[in-house]
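> What follows is a predicted structure for the sequence shown.
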Amino acid sequence: MPPSGPFPPFLRAKLTASSMSGTQVAVAAAVAGVGAYALYLRKSASANATDKPSLASFGFHSLRLHSTELVSHNVKRLRFELPNSTQPSGLSLTSALLTISIPAGRWLPVLRPYTPVNSLDETGFVELMVKHYPGGKQSSHLHSLKPGDRLTVAPIKELSWTPNKHPHVALIAGGAGITPMYQLTQGILNNPEDKTRITLVWGVNTDSEIFLAEQFGALQKKFPDRFKAIYVVATPESSSPHPKGFITKQILEDAGLSASSEKNKDIKVLVCGPPPMEKALKGAKSKPGVLTELGYSPAQIYSF
């Protein structure tokens, strides 16, 4: 998303909204605390090493980059070491990390949220998948990091997930908006107490951008009755098996996501993607969106 000033558009919009969700309050608190950023960087990283999960509570944390992996032409997996190698991150399901940096040539910090993609039960590490956007200040900075470099982060909570609260969830993602959906999918399916069914619809520009296809394929094979993934490609290869175009009403109906269906009576729809996609799905005051046309109420829809 092209930023204007040190904050991304969606963050500025959330901070000026008349009402704030728990996530928005957490982000606002993070922004308010950025004044402590320079002071924090002077502290030793070893000060974070305690017997408690490192990211379980709000605050600034300095993480050392362990390794990087290019997973597609413009997406990198960044694996960071936690201060305590014997503990998991302590993040709750659907949490994100607000990344804070001062890229070369800037005197104000740049903030962007990213959702960890490795299992939240894994000890010692947290992983981010970062898509590089041309001119993107934070994504360019993160892609330039080398093993041994450090990044300051602050945990923020998103949707508070309760197992089995909804019998079925529809996850609709565009581009890099897939990461919170992947974290939630893993968390639901790998919890033996959670029986929630999941339908994922992911829109991308090209086939090469389906960088989690292998992981989703493995989950679909392991949980065939509970998880289904559909990919929609704007410019597919000639041999692509995926639908061409964008996420439309017809695509969602074909995926079995019409609200009129009895099996979708208590469904929850989660959306994460570029602003034009979210606007098309959720609509505006003057024009109903695709989800409204499908019969969903605002209470059934949540945007990351």
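Great, that's in hand. Residues are numbered from 1 along each chain as shown.
> hey, let's count contacts and neighbours off CA atoms from now on
Will do.
> where's residue 194 relative to residue 159, distance?
16 Å (CA to CA, to the nearest Å).
> what number of residues lie near the residue lying closest to residue 280 once chain neighbours are set aside?
Counting by CA to CA, 6 or more residues apart in numbering, the nearest residue to residue 280 once its immediate chain neighbours are dropped is residue 289, at 5.4 Å. Neighbours of residue 289 under the rule other CA atoms under 10 Å: 19.
> mind listing what residue 289 touches?
279-283 (CA atoms under 8 Å, 6 or more residues apart in numbering).
> can you check residue 196 too?
163-164, 166-169, 188-189, 226 are the contacts of residue 196 under CA under 8 Å, 6+ apart.
> just the buried members of those residues?
For the contacts of residue 196, a burial check counting by 16 or more other CA atoms under 10 Å picks out 166-169, 188-189.
> Next step: the residues you listed restricted to helices.
Among the buried ones among the contacts of residue 196, the members falling in helices (DSSP state H) are 188-189.
> Can you lay out the buried ones among the contacts of residue 196 as TSV showing distance to residue 57?
Shown next, in TSV, are those (distance: CA to CA, whole Å):
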residue	distance to residue 57
166	27
167	30
168	30
169	28
188	22
189	25
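> Got another one to weigh against that:
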Amino acid sequence: MSSTREFSQKDLESHNTRVDLWIAVHGKVYDVTKYIQDHPGGQDLLIDVGGTDATAAFEDVGHSEDASEILEQYLIGTLKDHQEVVRSKAVRVIQQSAPLPAKKKSSTLANIAIITSIGGFASLLFLSKGHINLPDKFVQLPKAWLKDLPQIRLPRGGFSNGFISATALCASIGGIIGVQLSKALHIEAGFEKYPPHVKSHKVPKPNPNLARGFLDPKEYKSLPLIKKDQLSPNVYRFIFQLPKTTDVIGIPIGQHVAIKSTIDGAVVSRSYTPTSNNTDLGRLELVIKCYPDGILTGQYLAKLEVGDKVLFRGPKGAMKYHSGLCKQIGMIAGGTGITPMYQLIRAICEDEKDLTQVSLIYANRSEEDILLRKELEFFARNYPRNFRIWYMLDKPPQKWAYGKGFVTPDVMAAKLPKPSTDTKIMLCGPPGMVNASKKALVNMEFQAPGNVSKMTDQIFCF
């Protein structure tokens, strides 16, 4: 079909089945029927928005730039009478504090009078050189002064005049001392009047996992493959070399990278979560299951040889883990769905200040299919307060110490944390397992997630 063809809303709504699936994004119509199998979020996620305008879900997914490239392959036309909805920006109200009223100075006339009296008395005591009997005079003076106040006269005689002169001199000196004391002792109110003081504290070390690195979220960059190990049937560990031995990939914990290649004349892009992080200098590691019939994995990644260069872009994704996100995390992973979980587990265990408790249920077909087992059990053994693991196998060996069969609600109730505001559940694996787990968790009173995962979800699906 021509990409210039126009479709009505009714046309769009009529294509909403697994075998005939259309979506609209930003006024463009796409036939994504052939993409259902390859969608990293699972088939049901696409089917849920089939036959509708999926723009909001598309924008909220967190890696829409990757999806844009993929969608271009399936463009069939435009949506008639489409009007782009511009989301209003949140308005932040800033409350202006009322100016603090000017505070009166504490040095009032009364204070000066009191201090002057003290100063005068101190001066008199000093000038008398100790000849005054202080206790007797101090006790008797107020009564005599109150009694004789209306009949005060200026007495005659050298002694009286000398005494009055001395008193006046003492009062003057005392007044000067009082004023100086008033200035010295006066402190205006308010914390801003105190001298600045900085609390001594240790400078926190920057989190290496938040550092920007070699990769760019918009521009693809090539990296050479330096090592390729087969971990299990169709599962490989790829190690790519960064330009410098001190370079970091620059991927926050929980996010992923996009890989792009041209296969049979078509541009193909897929997203994968690295098992390495910014503490692994000079390299990027990925664990990927290469399906024989997979367009990118089977026809491209499985055939890579050491020295081949691969195009990468990132970071991408809605998850950006940080210490303190929650107190407890329950994880259910299946197969290669362990890779984003491993990234979080490693970051939590290696951060001595992160007290988050992680409980992982890891499901596989057989014991040989368990990926990163050595690494996972290292963390479980050395960080028992942070991490514990429970394996589930379809075909367990004899004397198997863990679970058998499907991840049932009973298994979840026994191995995962209980619902609370400080608990999150994370899911990654085959769509069937993820969907069954979501339903069971909702029945256990966890909050149901939306079609597109967000950081605020109690149940987060990678």
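Ah, there it is. Nothing here was measured: the structure is a model prediction, and the numbers come from that model.
> thinking again about what came up before, if you map the contacts of residue 196 of the first structure onto the second structure, which are still there?
Contacts conserved in the second structure for the contacts of residue 196 of the first structure, using both residues aligned by TM-score structural alignment, their matches' CA atoms under 8 Å: 163-164, 166-169, 188, 226.
> can you redo those as TSV with distance to residue 253 of the first structure?
Shown next, in TSV, are these (distance: CA to CA, whole Å):
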residue	distance to residue 253 of the first structure
163	26
164	24
166	20
167	18
168	15
169	15
188	24
226	18
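> of these, closest to residue 206 of the first structure?
Closest approach between those and residue 206 of the first structure, by CA to CA: residue 169, at 25.4 Å.
> Report the central residue of the second structure.
By CA atoms, centre = their mean, the second structure has its centre lying nearest to residue 322, at 4.3 Å.
> Counterpart of that one over in the first structure?
Here residue 322 of the second structure is matched to residue 162 in the first structure, going by TM-score structural alignment.
> That match and residue 188 of the first structure: what is the separation?
Taking CA to CA, one finds residue 162 of the first structure at 10 Å from residue 188 of the first structure.
> do the same with residue 194 of the first structure
6 Å.
> Return every residue with contacts to both of these two.
residue 163.
> Give me the nearest residue to residue 183 of the first structure, chain neighbours excluded.
Using CA to CA, 6+ apart, the nearest residue to residue 183 of the first structure is residue 117, at 5.5 Å.
> That neighbour - how many residues pack around it?
22.
> can I assume residue 266 of the first structure sits in a helix?
No. Counting by DSSP: H, G, I helix; E, B strand; the rest coil, residue 266 of the first structure is not part of a helix but coil.
> Looking at the second structure, name the residue matched to it.
In the second structure, residue 266 of the first structure lands on residue 422 (TM-score structural alignment).
> ditto for residue 152 of the first structure
Matched by TM-score structural alignment, residue 152 of the first structure corresponds to residue 311 in the second structure.
> again, but for residue 276 of the first structure
Matched to the second structure by TM-score structural alignment, residue 276 of the first structure sits across from residue 432.
> Ok, residue 197 of the first structure next?
Using TM-score structural alignment, residue 197 of the first structure lines up with residue 357 in the second structure.
> show me the contacts for that match.
By CA under 8 Å, 6+ apart, the neighbours of residue 357 of the second structure are 327-329, 385-387.
> In strands, which of those residues fall?
Among the contacts of residue 357 of the second structure, the members falling in strands (DSSP state E) are 328-329, 387.
> ranges for the helices of the stretch 101-250 of the first structure?
In the stretch 101-250 of the first structure, the helices defined using DSSP state H, counting those that start in this stretch lie at 137-144, 178-189, 213-222, 249-254.
> What are the boundaries of the strands in the stretch 351-462 of the second structure?
357-364, 387-393, 403-404, 423-428, 459-461 (DSSP state E, counting those that start in this stretch).
> Throw the ones you listed into TSV and include distance to residue 303 of the second structure, thanks.
Below are the strands of the stretch 351-462 of the second structure laid out as TSV (distance: least, CA to CA, whole Å):
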stretch	distance to residue 303 of the second structure
strand 357-364	25
strand 387-393	29
strand 403-404	34
strand 423-428	26
strand 459-461	30
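> Great, nothing more from me.
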